[in-house]
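A.B. asks: A predicted structure for the sequence below; I have some questions about it.
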Amino acid sequence: MRSLERQVYLTLSDVIDDIPAKHLSVAVSMGADSLALFYIVYNLSKEYKFQLSAIHLNHGLRKESNIEQRAFIKLMDELSVNYYTDNLSVPDELTLDKGKSFELWARNERFKFYQNAKNKLMFDFLLTAHHKDDNVETFFLNLFRGTGLKGLAGIMAKRGFIISPLLNVEKIELYEYLKEINVQFFEDYTNKDNKARRNYIRNVILPDIEKKFSNYKNSIVSCMEEVSFAIDFINSFIPFWYKEEEWDLHLFENLSPYLQRYIMYRKINDLLDFELENINPKRQPSVSKKIVNYALLKIKTLKNGEILQFRNIKIYKSYNRIYFVTSSVKDSSVQGSFSLDKSEFENKKSLVLSFNQYFINIKIKRKIDNIDLNKNFIFEKDKIVDRLIFSKWEKGDFIYLKYGKKKLQDLFVDWKIPRHLKDKILVLKDCKNIIGIFIPFKFANRQNYILSNQYFIDFQSNYEYIIVSVNEKG
């Protein structure tokens, strides 16, 4: 076994348990880096008997793309390696709908291809040929962009099912390996186009740096490791409520200014609605520092209301709390009303209705056993005059509580329910009287079912009771 093959196997062993029992696939472009990785892993598969496959995406950006794809297929057939390949349909314009750049679009298409390949070949991990030189270039590219700490930590060795086992290997070592095993590869002439920022860093800036600092690659890698340690240290201070949909403003304000900005940055990025988030969240476009600083300023200066609307995210401040709402969550505001005549449930023991985003279960019982009053409306059937009505609340609505009559509008203010949540509340009526209100979210330890005092029941009475429970669909 060659030393480079042994080094890669040890790297893989650090992130994969029981390699012989796994199915590994290699992303092969037919360039030097990916071909070197493929042959390394191919030889390891012979030694350690794990299943191997390969994938190739034809981007269609160069006239050589089809030639490279055919060469890939021929190579896999010759080596009897299972493979999956596909073609990328490139749009005519560089900018697509929703403001996404061509670069972002192509990147997302590539990761869709990775997921499709995983579904087709059923591999456990996909190996990519990012090496030490790529990592150093990424460091400088992110540095010049003004990235945060995460960008300065470099390429992650493992991102979901994607692994980069060559991050400690220099590109020159891969060339030497291919020369040793006598394998030819394709050159991508676009890598010489210095109009591309990464190419400019690779071909112009880094050669000048190397003239003065011959060991700069190892120094940068060491720096990236220190940044990763710093990120882990900062993450240890992130509060447990960070992932909640609402934050206590006082708890947030008690954090240091840096930690406030850090967790707001992370929170917004976590909520950004991208299709490939679960595949590779690190590569998704992130919110700018300008947006985060604007949100922090609004939190300090705005009494109540909308703090920020960014892409699919809305952030609200209300009653000393911060709320995060995403458009990817189905709108659950109550729309319209639904009326059920008493005759429709008079002689039925149970009934299930569909209204807006809810399933409403209605049962008629004479005996009440083990019924949780916090999870149902329970009231006497004879108190219903002619119908049950399910609807959204209106400004003139009121309910009778233990301490008297109260307008719902005033009640929600007293309970400090934010404006964007009020429209989600469902009202149960009998003609014009409100029987109860259903609050479909957890809020300040309030019960979900609030029954009007007019409809409280005596469980000792020998009456028929209506039991109503509400469940969200899905």
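C.D. replies: Yes, it's here.

A.B. asks: contacts and neighbour counts: CA atoms only from here.
C.D. replies: Fine.

A.B. asks: Okay, helices next: where are they in the stretch 201-350 of the chain?
C.D. replies: Counting by DSSP state H, counting those that start in this stretch, the segments of the stretch 201-350 of the chain that form helices are 206-212, 216-235, 249-253, 257-271, 289-301, 342-345.

A.B. asks: Name the residues of the longest one that are buried.
C.D. replies: Translated: helix 216-235. Burial within helix 216-235, assessed by neighbour count using 16 or more other Cα atoms under 10 Å, is assigned to Lys217, Ile220, Val221, Cys223, Met224, Val227, Ser228.

A.B. asks: coming back round to it: how about the helices of the stretch 201-350 of the chain in JSON lines, adding distance to Asn320?
C.D. replies: Compiled in JSON lines, the helices of the stretch 201-350 of the chain are given as follows (distance: least, Cα to Cα, whole Å):
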{"stretch": "helix 206-212", "distance to Asn320": "50"}
{"stretch": "helix 216-235", "distance to Asn320": "25"}
{"stretch": "helix 249-253", "distance to Asn320": "5"}
{"stretch": "helix 257-271", "distance to Asn320": "16"}
{"stretch": "helix 289-301", "distance to Asn320": "10"}
{"stretch": "helix 342-345", "distance to Asn320": "44"}
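
A.B. asks: out of the ones you listed, which comes closest to Lys112?
C.D. replies: Between Lys112 and these, the tightest spacing by Cα to Cα is seen for helix 257-271, at 19.3 Å.

A.B. asks: which helices and strands sit right next to that closest one?
C.D. replies: The contact analysis (3 or more Cα pairs under 8 Å, 6 or more residues apart in numbering; DSSP states H and E) places helix 257-271 against helix 289-301.

A.B. asks: Any figure for the gap between Ser45 and Ser53?
C.D. replies: 10 Å (Cα to Cα, to the nearest Å).

A.B. asks: quick one, which of these two is more surrounded?
C.D. replies: Counting neighbours by other Cα atoms under 10 Å for Ser45 and for Ser53 shows that Ser53 has the greater number, 22 against 17.

A.B. asks: Put this next to the first one:
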Amino acid sequence: MLNPSGLKKQLDYLIHLSERRSYLIAVSGGADSMVLVWLFNELKDVGYPFQVAHVNYGLRGSDSDLDQKVAEDFCKKNNIKFHLYQVSEKDRKPGNSIQFWARELRYRFFREIQEKEHLEFLVTAHHLNDQLETFIINLSKAAGINGLSGIPANSNGILRPLLNFTKEEIYCFARENNIAYREDLSNQKNDYLRNRIRNCIVPELLETNDHFLENFRKSLSYLNQTRDFVQEKIQETENRISIADRPHTILSREKLAQESDFAKFEILKKYGFNQENEIPKIFNTENGSSFFSADYRLIINREELIFKKRTGDEEQNQDEEIVLIENFDFSENQIIINLESNIGSIEEINKTFEWCFDAGKLRFPLRLRRQQDGDEFFPYGFSGKKKVSKFFRDEKISILARRKIWILADRENSILGIIPYRQDRRYAGDEKTNNILRIFNKSKNEI
């Protein structure tokens, strides 16, 4: 059962440390986040200092203001530092997806508060029912064991201490302790995939077995243990075939080729090479060939596989193709790629752009390449398709400048966008998008 002592033990387990930490709690005003902040308030005197952040999007009129009031009143009553972001006309309005826009806005706000207040962890109130919804979504997308293992309790500086508790347990706890909260009635609408799963599929599943959620909780635990065991064995295999690991990782190509397809895939995936139909090329290509992932360059040196960490100093050859992302991990709702941090500073990309893609429509891996004869795409904001050569003419881009422009393409060589000018509208995210790939670059004038 949910209690302050249980939360303390859960947090200790998550961070594996005994010294004091600091936290920013994301509070919406709903039952789950209000219970979370109540629990932290009970623990603040025993080593868990925290502050609270709330975003008022203003999308539900007075209901949005009442959500804010519940969270803010609790913080005032208990002398908790409260950070509010009030969305206004100055904020960029939703483009293709309100969910994407809202998610980006709040996490940017959270990061700013964490940096300003020196708060180490962001804490969210995801619970076991959220886990079940994510599991079903990932099951439908062949996400593999990582996706089926659920939302991580501790990843990228975000803690989710309520993951083992059901929504009903959280509601009961709120009632027993007279914790005020607000219901978001928009969750009852079936306009998004997650809402349809939550409102239609999950209730049917729960009716099949009185212990469904408890059994699901155990199944997640088994899946996580299986994943950890597999990763341990994969690491043992890599160590056995390793030739050197400083300054670069070097593996025996011959020995890796003798391993199972699963082992080859898992080892190469660690370095960003996780497209199954591309892996055989690594073992059949000629000496001196190179492969690129977002973070590594793989060099074939006779019977050695040399993995070199990529830097911003690498030359951008006119004929080079850069693998930007091998695949999308559907255990995450969103993956964000900053071109500069992923492939280094690119001189010719000196203009801000930000593209949102529906990951379910993309054919991975995605790569950067130069213009090719016959290239055409469907530019966002225009009807019909257009030849890239004509697009360059219309944009008055010189011949020399065109040779330096990067084109984002997919596995089938379809164009996803001309960087940094125009995205292809066929793959853009919209209000129905559940898994988002965001690609952006910051102008040098903004750095």
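C.D. replies: Sure, I can see it. Just so it is clear, the model here is predicted, and its values are computed rather than measured.

A.B. asks: Quickly check the buried residues of helix 216-235 of structure 1 for the two that are furthest apart.
C.D. replies: Those two in the buried residues of helix 216-235 of structure 1 that are separated most widely, counting by Cα to Cα, are Lys217 and Ser228, at 16.6 Å.

A.B. asks: hmm, back to that, and of the helices of the stretch 201-350 of structure 1, who's closest to Asn87 of structure 1?
C.D. replies: Taking Cα to Cα as the measure, those were each checked against Asn87 of structure 1, and helix 257-271 came out nearest at 30.3 Å.

A.B. asks: Show where stretch 211-219 of structure 2 falls in structure 1, residue numbers please.
C.D. replies: Stretch 211-219 of structure 2 falls opposite residues 215-223 of structure 1 when the two are matched by TM-score structural alignment.

A.B. asks: Out of the helices of the stretch 201-350 of structure 1, flag the one nearest Lys243 of structure 1.
C.D. replies: Relative to Lys243 of structure 1, the nearest member of the helices of the stretch 201-350 of structure 1 by Cα to Cα is helix 257-271, separated by 7.4 Å.

A.B. asks: what's next to that closest one, contact-wise?
C.D. replies: Outside of helix 257-271 of structure 1, the residues within contact range by Cα atoms under 8 Å, 6 or more residues apart in numbering are 238, 242-243, 252-253, 286-287, 289, 292-293, 296, 313, 326.

A.B. asks: With stretch 123-136 of structure 2 instead?
C.D. replies: Residues external to stretch 123-136 of structure 2 that are found in contact with it (Cα under 8 Å, 6+ apart): 23-27, 32-33, 36, 147-151, 158-167, 194, 197-198, 202, 213, 216-217, 331.

A.B. asks: Pull out the buried members of those.
C.D. replies: Among these, those classed as buried by neighbour count (16+ other Cα under 10 Å) are 23-27, 32-33, 36, 147-151, 158-167, 194, 197-198, 202, 213, 216-217, 331.

A.B. asks: out of those, which are inside strands?
C.D. replies: With DSSP state E as the criterion, strands contain Tyr23, Leu24, Ile25, Ala26, Ile158, Leu159 from among those.

A.B. asks: out of the residues you listed, who's nearest Glu354 of structure 2?
C.D. replies: Minimum distance to Glu354 of structure 2 across these is 24.2 Å, recorded for Ile158 (Cα to Cα).

A.B. asks: Once you drop chain neighbours, what's closest to that closest one?
C.D. replies: When the adjacent residues along the chain are set aside, Ile158 of structure 2 lies closest to Leu122, with 4.8 Å between them (Cα to Cα, 6 or more residues apart in numbering).

A.B. asks: got a list of what that neighbour touches?
C.D. replies: Shown here is Leu122 of structure 2, whose contacts under the criterion Cα under 8 Å, 6+ apart are Tyr23, Leu24, Ile25, Ala26, Phe110, Gln114, Gly157, Ile158, Leu159.

A.B. asks: In terms of helix, strand or coil, where does the aligned residue in structure 1 for Ala143 of structure 2 fall?
C.D. replies: Under the alignment (TM-score structural alignment), Ala143 of structure 2 pairs with Thr147 of structure 1. When states are read from DSSP: H, G, I helix; E, B strand; the rest coil, the local structure at Thr147 of structure 1 comes out as coil.

A.B. asks: For Thr147 of structure 1, give its distance to Phe140 of structure 1.
C.D. replies: Shown here: Thr147 of structure 1 relative to Phe140 of structure 1, a distance of 10 Å by Cα to Cα.

A.B. asks: before we move on, what about Glu380 of structure 1?
C.D. replies: 72 Å.

A.B. asks: now do Lys171 of structure 1
C.D. replies: If you measure Lys171 of structure 1 against Phe140 of structure 1 using Cα to Cα, the figure is 17 Å.

A.B. asks: quick one on the thing from earlier: quick one: the match of stretch 211-219 of structure 2 to chain centroid distance?
C.D. replies: For stretch 215-223 of structure 1, the separation from the chain centroid amounts to 32 Å (computed by Cα atoms, centre = their mean, to the nearest Å).

A.B. asks: outside of it, which residues touch it?
C.D. replies: Residues outside stretch 215-223 of structure 1 that contact it (Cα under 8 Å, 6+ apart): Lys132, Asp133, Asn135, Val136, Phe139, Ile209, Glu210.

A.B. asks: which stretch of helix or strand covers whichever residue in structure 2 pairs up with the second one?
C.D. replies: Same thing as Asp133 of structure 1. In structure 2, the residue matched to Asp133 of structure 1 (TM-score structural alignment) is Asn129. Asn129 of structure 2 is part of helix 128-139 when elements are defined by DSSP states H and E.

A.B. asks: Mean per-residue distance, that helix versus structure 1.
C.D. replies: Following the fit onto structure 1, the mean deviation recorded for helix 128-139 of structure 2 is 1.6 Å by mean Cα distance after the TM-score superposition for structure 1.

A.B. asks: list the buried ones in that helix?
C.D. replies: If you call a residue buried by 16+ other Cα under 10 Å, then helix 128-139 of structure 2 has these buried ones: Leu128, Asn129, Asp130, Gln131, Leu132, Glu133, Thr134, Phe135, Ile136, Ile137, Asn138, Leu139.
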